[in-house]
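Peer 1: Fold the following for me, if possible:
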Amino acid sequence: MYGLVNQAIKEMVVDGHGEAVWEKIRSEAGVVDVFVSMHQYPEDLTDKLVRAASAILHTNPSEILAGFGQYWVGFASRNYDYVLDMSGQDLLTFVKNLNNMHARIGLWMPDLKPPSFLVTDETPGTFKLQYRSSRGGYAPMVSGLLKGLGERFNTDVTIEHTRGIAQGLDYEEFIVCYATRTQSAMCR
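Peer 2: This is a model prediction of the structure:
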């Protein structure tokens, strides 16, 4: 993964728990303290950070990943808002444009291995989302991302991870219910 992902993990930990906790996590994971945003790091480095954070914060890895997904949206907004702005001005449009956004980012990051997203079964206020990735175990991050996008677009979001790899599929499936905070309709 590119260093900017690991940099965002560091920022999330420091923002939420302070430098001393980050130092414990970094030390436990056996990683350096400085990440170069556009440098490619081994895939397992991020996994080591998640496992170390889980152990030190006494939180399961799924919760760490979900929290990171939510944090990532704010991190990306602070650093790359112009890229996000090109992908849509509401939750559904943005999610439908994730693959296009990743294709544009791939021009800057030639080694990028982005996941893919497919919106299906769209009805007013709900849709199903299929998430495919060459990296296993990141479905909780997608739930966090969707929550973070809800915050970005002032939209209430509920997410249900319904099925996936564990059931023999080649993707993870989510049902997403959403309503802008100015609408009277609420998610179940």
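Peer 1: Please count neighbours and contacts with C-alpha atoms only from this point.
Peer 2: OK.
Peer 1: Three-state assignment for residue 103, please.
Peer 2: Under DSSP: H, G, I helix; E, B strand; the rest coil, residue 103 falls in the helix class.
Peer 1: how about the strands of the protein, start to end?
Peer 2: Applying DSSP state E to the chain gives strands spanning 116-123, 126-132, 155-163, 172-180.
Peer 1: Format those strands as CSV; extra columns: distance to residue 98 and mean neighbour count.
Peer 2: As requested, the strands of the chain are exported to CSV (distance: least, Cα to Cα, whole Å; neighbours: other Cα atoms under 10 Å):
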stretch, distance to residue 98, mean neighbour count
strand 116-123, 7, 14
strand 126-132, 11, 20
strand 155-163, 17, 17
strand 172-180, 15, 21
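Peer 1: for comparison, sequence B:
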Amino acid sequence: MGARVTRMFRNFNLENRVHREISKEKPAVAPRHAGSVPPPAGSAEAAEIADSMNQKNAPLLALLRSVYVESKDPAAAAAAAEASKEATAGTEAERRPLRFSLPGDPYGLVELTDVPKGKLTIAEALKALSSHQRQPETWTPEKISQDYSLDLKDTKALLRFFIPFQVQIIPPKSTNAKQIKAS
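Peer 2: All right, here's what the predicted structure looks like:
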């Protein structure tokens, strides 16, 4: 009920109030600041400003000539530093021969012959993890890190967090359930 009453008062004589507001004289625009008003195009001030902009300022020109900028591409500098490191260090000492690989052309990749020290191929990682899982007393983290030229800390983390192909057989709830027999 209250909404009806407020709507009636709000819409009362709406057209007359709108026409009265529209017919009012518009307020005058605030005057602009004298400094921001550009001089007229044909005036003497405009010509004077244009001349001062086109003239050479000798002290500023001398300062500009004294500046010397030498720029270097960071990517090119890093590549040059890397190339110099590789030239000084023997590449044979940084790589090790491949210990294990999958037969054929796995995953459509080119067959590798050597691997950087501190890195493993997927096949080597799976072989090392499965060997450790089957014989943990023989394949200790120390032996794996020594055989594959890995850091001991990384090898322990690898063996702790990556467990490949762990098969668990869950027994059925009832004795009547069918089971797949191993052949």
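Peer 1: How close are the two chains, by TM-score?
Peer 2: Scored against TM-score structural alignment, normalised by the length of the second structure, the superposed chains reach a TM-score of 0.21; 61 aligned residues with a Cα RMSD of 4.8 Å.
Peer 1: re the thing from before, the strands of the first structure: which one's closest to residue 95 of the first structure?
Peer 2: strand 116-123 (7.6 Å; Cα to Cα).
Peer 1: Packing partners of that closest one?
Peer 2: With contacts taken as 3 or more Cα pairs under 8 Å, 6 or more residues apart in numbering; DSSP states H and E, strand 116-123 of the first structure sits against helix 91-96, helix 98-108, strand 126-132.
Peer 1: quick one: buried residues of the shortest one?
Peer 2: In this case it means helix 91-96 of the first structure. For helix 91-96 of the first structure, burial by neighbour count (16 or more other Cα atoms under 10 Å) applies to 91-92, 94-96.
Peer 1: same question, stretch 10-25 of the first structure
Peer 2: Neighbour counts over stretch 10-25 of the first structure (16+ other Cα under 10 Å) mark 10-13, 21-23, 25 as buried.
Peer 1: need the helices for the second structure, in chain order.
Peer 2: In the second structure, the helices defined using DSSP state H lie at 2-11, 14-23, 44-54, 58-66, 74-88, 91-94, 122-134, 141-147, 152-161.
Peer 1: If you could redo that for the first structure, that was the one I meant.
Peer 2: With DSSP H applied, the first structure shows helices at 3-17, 19-29, 43-57, 61-85, 91-96, 98-108, 139-152, listed in chain order.
Peer 1: so which of the ones you listed gets nearest residue 173 of the first structure?
Peer 2: helix 139-152 (8.9 Å).
Peer 1: what angle do that closest one and helix 61-85 make?
Peer 2: With axes from the mean of the first three to the mean of the last three Cα atoms, to 10 degrees defining the directions, helix 139-152 of the first structure sits at 50 degrees from helix 61-85.
Peer 1: Helix 139-152 of the first structure packs against which elements?
Peer 2: On a contact count with 3+ Cα pairs under 8 Å, 6+ apart, helix 139-152 of the first structure meets helix 61-85, strand 155-163.
Peer 1: give me that answer again for 6 Å
Peer 2: Applying 3 or more Cα pairs under 6 Å, 6 or more residues apart in numbering; DSSP states H and E, one finds that helix 139-152 of the first structure contacts helix 61-85.
Peer 1: Now do the helix it packs on and helix 43-57, the angle between them.
Peer 2: 120 degrees.
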